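Undergrad: Sharing a sequence plus its predicted fold:
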Amino acid sequence: MGWISAGSLLAWLWLLLGQGFFWRTDVRLPPRTEPAHWPSVAIVVPARDEAEVLPTSLPSLLGQKYPGRAEVFLVDDGSTDGTGDLARSLAATGGGLPLTVGTPGDPEPGWTGKLWAVRHGMALARERGEFAYLLLTDADIAHEPDSLRELVAAARSADLDLVSQMARLRVATFWERLIVPAFVYFFGQLYPFRRVNRPGARTAAAAGGCVLLRRAAAERAGLPDSVRHAVIDDVTLARAVKKSGGRIWLGLAERVDSVRPYPRLAQLWRMVSRSAYAQLLYQPVLLAGTVVGLALVYLVPPVAFFAGLAGGEAVTAALGGAAWAVMTGTYVPMLRYYRQPLWTAPLLPFTALLYVLMTVDSAVQHYRGRGAAWKGRTYPAP
């Protein structure tokens, strides 16, 4: 146990200093100045059974204070709860951006539902004329009135082809407090924002809830057709843009929020497990390595600390405690970002254990033929 805890501590020291400072939360929109000419923007919103959240999110898009031309294209992807009609009624009050509601029909073979809806939304936008940028945003994302303006200013100032913000997810219930900040923390560990934003780095990622994309870059990367099969569409889209020579940027949002509630553990479990095995490319070897790695990094420190204390092994307890302390310290900035009590930071190993179980369950559901299931659709491995 002493050697294992030493290995865990070394892993945490490397994560602290060598993984792009993933634990810092200071990557926000880059410095920006307002352009002399504001480019046109098509806001594409794929929506499937979103009547619960649309009254909060859609008015925030229609109410954008943008100096240039902007239109909203909501794609009702086979909803059964009146999403399309609700969207039209919300826009009927007038005074906001123009809204077009479309229905694409069932996805063709090889397409995921969201990307099929995005494709239809882009086609609707082309019918209304040429747009310089596309804002791809989910139906559960609420934007402050200057959100689009700030995104475009950042993209123009830094000559970026893709600007994405990780929306601040809702944190209100016990399970949301325990799991949601860790979700963003783990995402940053996998895709350190600083590496994503470095032009020469291979790391690429985006947050699908808020992606501003230059139309010319989308055409150069063949989007969305080139990624039509992707379950983790945001990361795959960012890779396609970067691979085709585009410049991308990803950071934390300050004025973009998800309004979707996940009050119960079962809902959060489905949110994570539906794509966890896809993240591992549906490979059992990668699954086994991930489980072992997560156990070494997140579970060994508290186990070694308490086992060392119980068995009188001072070195083991000290090594485990030191690794646990480093882990806790790296989690504190994310808790501050989410305005959560800092006493929950030492609970990260327990949260990591839940993520291990979610990942294993994702693989189990895949082999049962229910993998990547979301809102009545199941997608096989490509």
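TA: Great, that's in hand.
Undergrad: only C-alpha atoms for contact and neighbour calcs from this point on.
TA: Noted.
Undergrad: neighbours around Phe21, how many?
TA: 17 (other Cα atoms under 10 Å).
Undergrad: is it fair to say it lies in a strand?
TA: No. Going by DSSP: H, G, I helix; E, B strand; the rest coil, the assignment for Phe21 is coil, not a strand.
Undergrad: residues touching it, list them.
TA: Residues near Phe21 by Cα atoms under 8 Å, 6 or more residues apart in numbering: 15, 192, 194.
Undergrad: go on, Arg24?
TA: Residues near Arg24 by Cα under 8 Å, 6+ apart: 330, 333-334.
Undergrad: Secondary structure class of it, three-state.
TA: Per three-state DSSP, the local secondary structure of Arg24 is coil.
Undergrad: quick one: it from Ala201, how far?
TA: For Arg24, the distance to Ala201 equals 19 Å [Cα to Cα, to the nearest Å].
Undergrad: and if you look at Arg239?
TA: To Ala201, Arg239 is 11 Å away according to Cα to Cα.
Undergrad: and those two? which has more neighbours close in?
TA: Comparing Arg239 with Ala201 by other Cα under 10 Å, the one with more neighbours is Arg239, at 22 against 11.
Undergrad: Skip the chain neighbours and tell me the closest residue to Tyr282.
TA: Ala381 (7.0 Å; Cα to Cα, 6 or more residues apart in numbering).
Undergrad: quick one: that neighbour is in a strand?
TA: No. Read with three-state DSSP, Ala381 is coil and lies in no strand.
Undergrad: another one to put next to it:
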Amino acid sequence: MTVVTLVSALSLAAWLWLLLARGFFWRTDVRLPAREEPDDWPPVCVVVPARDEAAVLPASLPSLLAQDYPGRAEVFLIDDGSTDGTGELACELARRHEGLPLTVASPGEPPAGWTGKLWAVRHGIGLARAREPEYLLLTDADIAHAPDSLRALVSAAGTGGFDVVSQMARLRVESVWERLVVPAFVYFFAQLYPFRWIGGGRAGSGRGRATRTAAAAGGCVLLRADAAERARIPDAIRHAVIDDVALARAVKGTGGRVWLGLADRVDSVRPYPRLHDLWRMVSRSAYAQLRHNPLVLAGTVLGLALVYLVPPAAVLVGAATGQGTTAALGAAAWLVMAGTYLPMLRYYRQPLWLAPLLPFTAFLYLLMTVDSAVQHYRGRGAAWKGRTYARPDAVPEEGRAG
């Protein structure tokens, strides 16, 4: 057996393991769980951190103000130092659209050790506490909600006893690059954090890896207010660049229950028309996901190459050199890979012929991850909307979570 054949066999074995033993991550049927509407609807406060979001706010904020929620609810938009008139536009939209009451406030610049988004969230939660809500809906300024979104989230949380119910908003898929990159982004996220494992029970319950897996999608997070207080949200995660995953881990670490799934009627309205836009979205946090660890980066690059790049390479090498076994192993791995990608393409209503192109997209993500590390060591890592955040262990002690 040649080295190429052996590597091809390892790639196929990896895909068979991913297919059967990774929480069926490739399935897209994890949607809001069974729910019953309560007799008494609990009060909810919606917190929307926003920085320079005037371009997307007209397509998103009215959907929040128009929520058909039977209980008491109101919206707090926290303007995080915008320079494009985000706060003023929000007030104008509230005047034009009847619905939930809106409060617009600004917390000022974040102190050392805080990301701007979490500093805004902290200010919004502080304002919301005066209303004594039972739930907090943390949602991004680019997320549009169906009219029944809030009542569905609250019903699911109450019925299932969840402290966090989070939906991964359906991202925009219109440009060529969005069609190629966006469904893969969600596919890779689900592979990293299998949704079925996230709702697997309380941490410390002895039910294995499923109970330890925690993640959320920051665009839409319904959080029980007392769970936020127990987990010290957001203070305990104040420096987190990937704040949604950090939030879920903090809640689960204090014994809370977390649920995450795909959304049906919660959509991101933010466009990513060019590859450059998508590249920035991924690379700004990719190295933070790897804990800024060069060894983890090296392992990730090798893993991506083995799993996604070896199959098509084995087919080409096998066909060119007459090594039928190598080509067959590569083709089998490529077939399994494409097959697991089909449900995500269907979810995004994309043509199924994109499935065999997943190795190319994975190669782009590999380059984005490497670029994220390069930008980090150049001092430009985790840069977003004019701010650059240090790695957590570089934050001054007085600015870190206690």
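TA: Received it, and whenever you're ready, just let me know what you need. What you are looking at is a predicted structure, and each value in this text was computed from that prediction instead of being measured.
Undergrad: hang on, the earlier thing: which of the contacts of Phe21 of the first structure fall within strands?
TA: Taking DSSP state E, every one of the contacts of Phe21 of the first structure sits outside strands.
Undergrad: Among these, which one has the most neighbours?
TA: The member of these surrounded by the most neighbours (other Cα under 10 Å) is Pro192, with 23 neighbours in all.
Undergrad: Residue in the second structure paired with it?
TA: Under the alignment defined by TM-score structural alignment, Pro192 of the first structure is paired with Pro194 of the second structure.
Undergrad: Check the first structure for its longest strand and report it.
TA: When the first structure is parsed with DSSP E, its longest strand is strand 248-258.
Undergrad: okay, it sits on what stretch of the second structure?
TA: The aligned range for strand 248-258 of the first structure in the second structure is 258-268, by TM-score structural alignment.
Undergrad: Ok, stretch 341-358 of the first structure next?
TA: Aligned by TM-score structural alignment, stretch 341-358 of the first structure falls on residues 351-368 of the second structure.
Undergrad: buried set for the match of strand 248-258 of the first structure?
TA: 258-264, 266-268 (16 or more other Cα atoms under 10 Å).
Undergrad: can I get these in JSON lines with distance to Leu275 of the second structure?
TA: Putting those into JSON lines (distance: Cα to Cα, whole Å) gives the following:
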{"residue": "Val258", "distance to Leu275 of the second structure": "33"}
{"residue": "Trp259", "distance to Leu275 of the second structure": "31"}
{"residue": "Leu260", "distance to Leu275 of the second structure": "28"}
{"residue": "Gly261", "distance to Leu275 of the second structure": "26"}
{"residue": "Leu262", "distance to Leu275 of the second structure": "24"}
{"residue": "Ala263", "distance to Leu275 of the second structure": "25"}
{"residue": "Asp264", "distance to Leu275 of the second structure": "26"}
{"residue": "Val266", "distance to Leu275 of the second structure": "24"}
{"residue": "Asp267", "distance to Leu275 of the second structure": "20"}
{"residue": "Ser268", "distance to Leu275 of the second structure": "18"}
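Undergrad: for the stretch 251-382 of the first structure, what spans make up the strands?
TA: 373-374, 377-378 (DSSP state E, counting those that start in this stretch).
Undergrad: Please work out which of these is packed deepest.
TA: Comparing the strands of the stretch 251-382 of the first structure by mean neighbour count (mean count of other Cα atoms under 10 Å), strand 373-374 ranks first with a mean of 17.
Undergrad: Aligned counterpart of Trp119 of the second structure in the first structure, please.
TA: Matched to the first structure by TM-score structural alignment, Trp119 of the second structure sits across from Trp116.
Undergrad: Pretty sure its match sits against Pro107.
TA: Yes. Assessed by Cα atoms under 8 Å, Trp116 of the first structure is found in contact with Pro107 at 5.8 Å.
Undergrad: Neighbour count: these two, which is higher?
TA: Trp116 (23 against 15).
Undergrad: what helix or strand does that one sit in?
TA: Using DSSP states H and E, the element containing Trp116 of the first structure is helix 113-127.
Undergrad: tell me what that helix is packed against?
TA: In terms of contacts (3 or more Cα pairs under 8 Å, 6 or more residues apart in numbering; DSSP states H and E), helix 113-127 of the first structure is packed against strand 41-47, strand 70-76, strand 99-102.
Undergrad: which one of these lies closest to Leu281 of the first structure?
TA: Leu281 of the first structure lies closest to strand 41-47 among these, at 25.0 Å (Cα to Cα).
Undergrad: what does the closest one correspond to over in the second structure?
TA: Using TM-score structural alignment, strand 41-47 of the first structure lines up with residues 44-50 of the second structure.
Undergrad: Distance-wise, check Leu171 of the second structure relative to Val56 of the second structure.
TA: Applying Cα to Cα, the value for Leu171 of the second structure to Val56 of the second structure is 13 Å.
Undergrad: list the residues that contact both of the two?
TA: Common neighbours of Leu171 of the second structure and Val56, using Cα under 8 Å, 6+ apart, are 269-270.
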